[in-house]
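>>> here you go, sequence then predicted model.
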Amino acid sequence: MAGTHSTDKAPAVPTPLRRNLILAVLCLALVAVVGMMASVMVAVPDIAADLGAAEGQLLWIVNAYGITFAGLLLVAGALGDRLGRKAILIAGLLLFAISSAVVVAVDDIGMIIAMRAVAGVGAAAVMPMTLSIITRVFPAGERGRAVGIWSGVTVGGALVGLLTAGALLEIFSWRSIFVFNVVLTGFTLIATVIVPGEGGDGRERVDVGGGLLSMLSVASLVFGMIEGPERGWGSAGIIAAFGLAAVTAAVFVGWELRHPRPLLDPRLFRHGRLASGAVIITSESLAMFGLFFVGLQYLQVIKGYSPFLAALAMMPLAIAAVVFSPVVPKLHTKLGYQSVVVSGMAMIGAGLLVMTTLDADSGYWPIAAGVFLLGAGIAFAATPATEAIMAALPEEKHGVASALNDVTRELGAVLGIALMGSIFSSIYRDRVGAAASQLPPEQARAVGESVTAGVRLGSAPEAPSGLMTGVFDSFQAGMSTALLAGVVVVAAGTAVGHVTGRTRRK
């Protein structure tokens, strides 16, 4: 691989107690940045009511964070390797806290969107540093357990964000979510005093061209996937976004192949385990966030759960991930990469299949079983996949490896929401048309565009006969089809991951 090696001296290994305290601090930082994306989704209705935000503005309040987060992960990973990981971690936490504090104080929607984008920049600096510091602090014999805990927190962090936001919204305004993030980040900043510092090789120049190309490619792809269902997949803007993503990705590959010190050498993907890990993580992240998108709507709109109860209903996923992630490394050592990963992906597929059986009359136990299987499967699949990616690169490149791992997670999340969300919306709209045909045209259009509107109009005393049943049946058809699409993607990802994972780097 092109590039020079760091001149850092090997750091002294901290004591076991300090290692675990460092792990706890880094997991707190991870919870803050991962939970932010999920928590704001819960607060969207309150933000709309308070600020009078239009639908397009609300979309950008949610998505500005994810675009900069995903788009800058590789750049942040490289900066951490070259300038020092602790320094980049602290800078990211500061950006994250300051931007959240500004949101608390302003009413201007444009400023809020801008601060959400700034928070995404901070999150991009934080997330890869957490994993790269963990892999440097923990010796080889303990690294698998630490990475397992990190993987569990990555999965559980989104649910922690949902649960915390739901609880806060029961009592306070939507701004309380950002106040909580400021407090959590401030505490984490203070606690970073125990994280060992390390000097990066400041003489190394960061691959700025590669960084800009990767950011533009990822940001264009994320933009296209997020905006596609809203603007139409065939619209000029979405086609242009995907075209730009493809062109800049191709230019990025060519640039990196010729650069003497590449940000990410494409030849690394000859390493079968690295390629397999990237595919597996993308697939499992797609399944989880796609389920969040349709599952939270099902719980809140169809079942009538509050935001807090909907988040609580998803907790078996986090429990399974946290319980199984630390023990997976032992199974990985005993049974091998392929057996553990394939078993995990099978659990994910089974969990999605259980969820396809849900309807308006379903009890909670099928929900709990489905999300528990999903969480267990993610623990079994993601932990070995993450270790495979990290092990493919030398220690001085662990920041880039961590960022690559995180990029696959974020892209999987975006793809899951876009793919499964668009399938769900299309099926629901097509199926509910007949039931809504008895309504005036404006109301019929509202029912077709929004399940919430369908439930509201269907529950009115003057509602046409069969409207509510039609809305519920259409929702169930859309959700089942979307989840089945998730099963297909998980199966395809398993097959590709299995084949590439069997190859060895030449």
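Arrived safely. Numbers count the residues shown, from 1 in each chain.
>>> from here on, just use CA atoms for contacts and neighbour counts.
Noted.
>>> which residues touch P316?
Applying C-alpha atoms under 8 Å, 6 or more residues apart in numbering, we find P316 in contact with 368-369, 371-372, 375.
>>> can you redo the residues you listed as a markdown table with distance to G156, neighbour count and secondary structure?
Below are these laid out as a markdown table (distance: C-alpha to C-alpha, whole Å; neighbours: other C-alpha atoms under 10 Å; DSSP: H, G, I helix; E, B strand; the rest coil):
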| residue | distance to G156 | neighbour count | secondary structure |
| --- | --- | --- | --- |
| A368 | 15 | 19 | helix |
| A369 | 17 | 17 | helix |
| V371 | 12 | 29 | helix |
| F372 | 12 | 23 | helix |
| G375 | 9 | 33 | helix |
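>>> dropping in the other structure now:
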Amino acid sequence: MTSTEPAPTGQATTAQRWVLALTAVGSFMVILDMLVVATALTAIQRDLHASMADLEWTVNAYTLSFAVLLMTAAGLGDRYGRRQMFTIGLALFSLASVACALAPNVGALVAARAVQGIGAAAVMPLALGLLNAAFPPERRGWALGIFGSVTGLAAALGPIIGGSLTQGLAWQWIFWLNVPVGIVAIPLVFKHIPESRGPAASLDIPGLLLFTPAAVGLVWALVRSDAAGWGSAEVLGALGAGVVLTAAFLRREAVARAPMLPLRLFRSRAFSAGNTIIFLLNATMTGAIFFMTQYQQVALGHGPLAAGLRLLPWGLPPLLLATRSGALADKLGEKPLVLGGMLLQAVGMGWIAIIATGDAPYWQFLVPMALGGVGFTFAIPAVTKAVISSGAREDIGKASGAYSTMRQLGGAFGVAVLSASFSARGSYLSPDDFSKGVRVAFAVAGGMALAGAATAWALPGRRPAPAPTVTPAGAPEPTRTR
């Protein structure tokens, strides 16, 4: 096992760096696979003779199983070991990637994508749980800055990697890419990441049985809203069932001895406001990437690889500002970074809403996309730290699960709402018609970012560290930062 001896002040130990590197690799694979498929859908349709509904479920099967099982995976990790469940998630994700690459028909591909989502649900919250267990609060922002920025980089690079592999090799390679990463990462996880668990308690089976169908109902309504329509019986029924089951789940958690989601966490302004912010932040960014990729191809006539490359202004800020943004969260507190980041997001999205015409030159998008990328880079580690550090150490796993769930629900919500906004004014009939819809969609994205900025005011300000107390023996006790 790697040494856990403390490093000099301000530095991470070798063990901590291994935890950061391996959890970031896991998160990169998971988020990359959410978007890498986008630029390969046309090739998949051609090779597997898929319908539009088939292509929709190629994306939705992954989103659905991913989002609904995050809380369950976090609870299992607390009970049976976070490292163990994280490793199982990596293995399942890698095996499902093989099944995706070898899929002989679209039905097999959709089924394999659903299994990929199950593996992803085990990776993401447990990566956060392992990371937060490894780093003390005063260094958590730095670590989460790198972790969150790697995740943002995966979101920006997904369409680029998908386009280049599909155009240069074949669409199957977007899935083969995961296999060697998993093969290398799994033994390193066992060697370099120590096991950690939540408090010893029985698994909340009734809570699990209520939460899973509740999440299925809510996510089903979101992913089907564009195709079936918000007023359809399918969407309204799924949404209603999800809301009712969510209420039943919360009622159960209020009386459970070992709740899956302790309601005491919501007494923290950082936890409640932070989960709302990550929902809106991910809704904004996921919806924007979804439409910008299509806008570059449908309205401006670029190919899959060229369209993906044009998203780099969103991807470069996380790469360049990763450690600085996280360190600033440690130094300045979360509130100013989240507020400033969400405002930059709002400005960037609103700017794009003004200039996205059917013949707009690409250079006009460089500044607003860069502003959005910088805003995301500053906000994501700060809001992650605010949520995960809001409770006691034994609640890290549950807080990570709730945070990851809200993040994924936000992504599905963003695509659904921006799609509905697009459909109200635009269509695929011509570049101009598509551009009209895109402008409305980005205006809505800007509004969601503004709502996130308003919510950031509810985050607690940075509290000064208390003066060190003195023990009876006269030795000063370590100062606590939270």
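Received the coordinates, thanks. Here the structure is a predicted model, which means the values were calculated and not measured.
>>> from the contacts of P316 of the first structure, which single one is nearest G478 of the first structure?
Using C-alpha to C-alpha, V371 is the member of the contacts of P316 of the first structure that lies nearest G478 of the first structure, at 18.6 Å.
>>> and the gap between the equivalent of the closest one over in the second structure and I277 of the second structure?
V371 of the first structure maps onto M369 in the second structure, with residues paired by TM-score structural alignment. To I277 of the second structure, M369 of the second structure is 20 Å away according to C-alpha to C-alpha, to the nearest Å.
>>> show me what the top helix by length along the first structure is packed against.
For the first structure, the helix with the greatest residue count under DSSP state H is helix 398-436. Helix 398-436 of the first structure sits against helix 55-71, helix 73-83, helix 109-137, helix 208-231, helix 272-297, helix 364-391, helix 441-449, helix 467-501, with contacts defined as 3 or more C-alpha pairs under 8 Å, 6 or more residues apart in numbering; DSSP states H and E.
>>> how about it: buried residues?
Of the residues in helix 398-436 of the first structure, 398-425, 427-429, 431-433, 435-436 count as buried by neighbour count, 16 or more other C-alpha atoms under 10 Å.
>>> so the match of V371 of the first structure is in contact with W314, correct?
Yes: M369 of the second structure lies in contact with W314 (C-alpha atoms under 8 Å); the separation is 5.6 Å.
>>> E204 of the first structure: what secondary structure?
Per DSSP: H, G, I helix; E, B strand; the rest coil, the local secondary structure of E204 of the first structure is coil.
>>> how near is I31 of the second structure to A443 of the second structure?
Counting by C-alpha to C-alpha, the gap from I31 of the second structure to A443 of the second structure is 25 Å.
>>> next: G89 of the second structure.
Using C-alpha to C-alpha, G89 of the second structure is found at 37 Å from A443 of the second structure.
>>> those two: who's more crowded?
When G89 of the second structure and A443 are compared for neighbours, G89 comes out ahead with 26 against 22, by other C-alpha atoms under 10 Å.
>>> residue in the first structure paired with that one?
Aligned by TM-score structural alignment, G89 of the second structure pairs with G92 of the first structure.
>>> which SSE is that match in?
Element membership for G92 of the first structure (DSSP states H and E) is helix 85-105.
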